[in-house]
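# sequence? don't have it. structure:
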């Protein structure tokens, strides 16, 4: 309570945080890295679509309720959180689909270069997307084990695009975007960043660091709701450099001209494909209205205060057990969540959930604590670590009922 009361960033953000539903009473949520908290207005936003839009206005809603503009307005609302221009972000499709679109776009821009560099242990879906492109003989893949391997991977001067995760989904290690962008740019390649585990939690500077392309999901820290649309970003210098790999009527330069031949829309609009997911966008819009009021610097400062405190509590309260911090101690090198390495992480996570502390795990041994800078407070950190400590003391987490797999 003392830390919250004297945290300047908390004071600035508290009014926004109060506009989220607190969830089940007595439950402590540390799963923003899986699904963020629900804005209180989300149900009403969706109900408006159903009643005022679908039931009453019907087709008129595309214009009267601005359904067609949602990919642009939602993108503009959260662009400042990732250090992007308001016209350079679109909310659309899924992270994997956007990854595909931008990888293919980069290959077109950088031709005849055809090598995609990516991390060997990247989130599997990102690898699957790249492998699918390679199977179509449209690219070759080159893997790196660590960011320190990047310069060597770029040496042959045949790389079209380097696809990197800003934050590792297991350890929460955050890469130095500016330094790596310089390295990539010097080698004549393009950069594509996955911001899924950083957007809405920590500071990101896409334009300042001269990132070329980026994607990210909307349902984690951005609080867009279950299965929320993802987002994509393209630097203005590449906005009209090539045609999109997937051409659809929403990305046409004149959508309702119904021309027989495709003409790509300007800038990021060309990456829109089909009809917007109106209900999902309505839920996202509840969060977008809140993000317009959030200072990214205050958000980053709040996240640092919370996660630094959480690590300190782990050090002080759990030193007697083989819980090892796998996230970097420096906040500048850490993403949205804090990860502990523990043999039995999956079972311990389920035991914590049963006690009302909602965390997540990832194989083989990562226990992830996804704090949200708008809704988590320091008192909750203390309470959750005390529950963890009692489970470790009792050993009850080793009960066989915790052996079943959990998402």
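It's in. Quick caveat: nothing in here was measured; it's all calculated off a predicted structure.

# CA only for contacts and neighbour counts going forward, please
Fine.

# looking at it, residue 346 is touching residue 362, isn't it?
Yes - shown here, residue 346 and residue 362 form a contact pair, counting by CA atoms under 8 Å, at 7.2 Å.

# These two: which is more packed in?
Set residue 346 next to residue 362 and count neighbours by other CA atoms under 10 Å: residue 346 wins out with 26 against 18.

# quick one: which helix or strand includes that one?
Assigned by DSSP states H and E, residue 346 belongs to helix 345-354.

# elements contacting that helix?
Using 3 or more CA pairs under 8 Å, 6 or more residues apart in numbering; DSSP states H and E, the elements in contact with helix 345-354 are strand 360-362, strand 366-369, helix 378-394.

# and if we set it to 10 Å?
Applying 3 or more CA pairs under 10 Å, 6 or more residues apart in numbering; DSSP states H and E, we find helix 345-354 packed against strand 28-29, strand 357-358, strand 360-362, strand 366-369, helix 378-394.

# Now do the strands in the stretch 1-150 of the chain.
Ranges of strands in the stretch 1-150 of the chain, per DSSP state E, counting those that start in this stretch, are 28-29, 89-91, 115-119, 140-144.

# Could you export the ones you listed as CSV, including mean neighbour count?
Shown next, in CSV, are the strands of the stretch 1-150 of the chain (neighbours: other CA atoms under 10 Å):
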stretch, mean neighbour count
strand 28-29, 24
strand 89-91, 29
strand 115-119, 23
strand 140-144, 17
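
# put this beside the first:
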């Protein structure tokens, strides 16, 4: 009933069923405990059958069939139908957030950042805005300063006709926010500044006010729904040690913070990152894949495709490089254990890029030439195949493997 109502209200049946299939996937994962793999397999099968490569090419009828197959996945794995009552769905989601405080990745994150277990978590319930309501809608992630270099200019990515997880998970290749960023990256797709100039001007004004208010570089998520800008969240952004130093110095020079506060904002332990390994620029290198320079530094290690295996080998003293299609919060322990990270999908604001910068790990994201076969534990790039356990080197400053 709800999806039919959303279709009637919006006048866009494709949008309604696209939103419904996203909801089934996320709710099944977060609340019901199902993995993403079965749902991804269903979607990939539909795209292969239709001869398309991106989600936006699927029609309303296509999404209706995907939804039916997704519901079958839930019933097959759990022995009961996907819940239909909105109140049951809401309370299931609330309960899942509270329960998440004690899951393994949350406990690991707390240990890593010295967060007391006694704090607990809260639940925000807010109405949804949709970035996937057509070509006048969009979603994105922005930093008020460059989180890798500290440069004082707007930095980030967005996608037209998409929802937030598409940017963070690297489902599609995101576009730059600014024209300067697009030209710097050599992209042909229009930036937000060019594609949505009126909304972009409003966005620039808002993010400037947010940085002034919080007196620090901000990591911001936003959605544009049919030409109207919505700010979803803001927080102090994760950054490299080099970036932290530059941002602190410049905020002090701008009179935003005192020199004493600037000094206190740079963790002494983080200064070790300024001495991160680099590759000899004159040494011969055989580049097997290229992606985005998501987090600077160089690392060499054994190829690993699984976060648990990365942690296990690291505990044995092995240097490993975690290679994934994309990363998610479930991979946090493996990312922490690895010397470096490579993802086949995702942009400069993807989960892998943001977390790697915060950890000081070299990272190459969006290396689309890499094709991973999880079952065979191999990846193929430029006609060559590499197995788990083989040694590779990554240059996070150049985006090379």
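Yes, it's here. Given the structure is predicted, the values throughout are model-derived calculations rather than measurements.

# TM between them?
Once superposed, the chains reach a TM-score of 0.26 (TM-score structural alignment, normalised by the length of structure 2), with 171 aligned residues with a CA RMSD of 6.9 Å.

# still on that earlier bit, can I get the strands of the stretch 1-150 of structure 1 in TSV including distance to residue 300 of structure 1?
Formatted as TSV, those follow (distance: least, CA to CA, whole Å):
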stretch	distance to residue 300 of structure 1
strand 28-29	19
strand 89-91	21
strand 115-119	26
strand 140-144	29
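
# nearest to residue 387 of structure 1, of these?
When the strands of the stretch 1-150 of structure 1 are compared by CA to CA, strand 28-29 sits nearest residue 387 of structure 1, at 10.4 Å.

# same for that closest one, what does it pack against?
Counting contacts by 3+ CA pairs under 10 Å, 6+ apart, strand 28-29 of structure 1 packs against helix 345-354, strand 357-358, helix 378-394.

# helices or strands next to the last one in the packing?
In this case it means helix 378-394 of structure 1. For helix 378-394 of structure 1, the elements it packs on are helix 2-5, strand 28-29, helix 296-317, helix 345-354, strand 357-358, judged by 3+ CA pairs under 10 Å, 6+ apart.

# Repeat the analysis, applying 7 Å as the threshold.
helix 296-317 (3 or more CA pairs under 7 Å, 6 or more residues apart in numbering; DSSP states H and E).

# Quick one: work out the angle between the helix it packs on and helix 378-394.
Inter-element angle recorded for helix 296-317 of structure 1 and helix 378-394: 30 degrees (by axes from the mean of the first three to the mean of the last three CA atoms, to 10 degrees).

# Next, the buried residues of helix 296-317 of structure 1.
Residues 296, 298-307, 309-311, 313-314 are the ones in helix 296-317 of structure 1 that count as buried (16 or more other CA atoms under 10 Å).

# related to what we said a few turns ago, closest to residue 385 of structure 1 out of the strands of the stretch 1-150 of structure 1?
Residue 385 of structure 1 sits nearest to strand 28-29 of all these, at 10.6 Å, using CA to CA.

# Surely residue 252 of structure 2 and residue 260 touch.
No - with contacts counted by CA atoms under 7 Å, residue 252 of structure 2 stays clear of residue 260, the gap being 8.8 Å.

# What about residue 211 of structure 2, how many residues nearby?
Residues within reach of residue 211 of structure 2, counting by other CA under 10 Å, total 20.

# Let's verify it: helix, strand, or coil?
Secondary structure assignment for residue 211 of structure 2 (DSSP: H, G, I helix; E, B strand; the rest coil): helix.

# Is it correct that residue 107 of structure 1 is in contact with residue 160?
Yes - judged on CA under 7 Å, residue 107 of structure 1 makes contact with residue 160 at a distance of 5.8 Å.

# Looking at those two, which is more packed in?
Neighbours per residue (other CA under 10 Å) separate residue 107 of structure 1 from residue 160, with residue 160 holding more: 29 against 23.

# coming back round to it: residue 350 of structure 1 is nearest to which of the strands of the stretch 1-150 of structure 1?
For those, distance to residue 350 of structure 1 was read as CA to CA. The smallest value, 13.3 Å, belongs to strand 28-29.

# which other residues reach that closest one?
Contact partners of strand 28-29 of structure 1, identified using CA atoms under 7 Å, 6 or more residues apart in numbering, comprise 356, 357, 358, 380, 384.

# Looking at these, spot the one nearest residue 142 of structure 1.
With CA to CA as the yardstick, the closest approach to residue 142 of structure 1 among the contacts of strand 28-29 of structure 1 comes from residue 358, at 37.2 Å.

# What sits closest to that closest one if chain neighbours are left out?
Leaving out its chain neighbours, the residue that sits closest to residue 358 of structure 1 by CA to CA, 6 or more residues apart in numbering is residue 29, at 4.9 Å.

# if I look at that neighbour, how far off is residue 368 of structure 1?
Separation of residue 29 of structure 1 from residue 368 of structure 1 (CA to CA, to the nearest Å): 12 Å.

# again, but for residue 186 of structure 1
36 Å.
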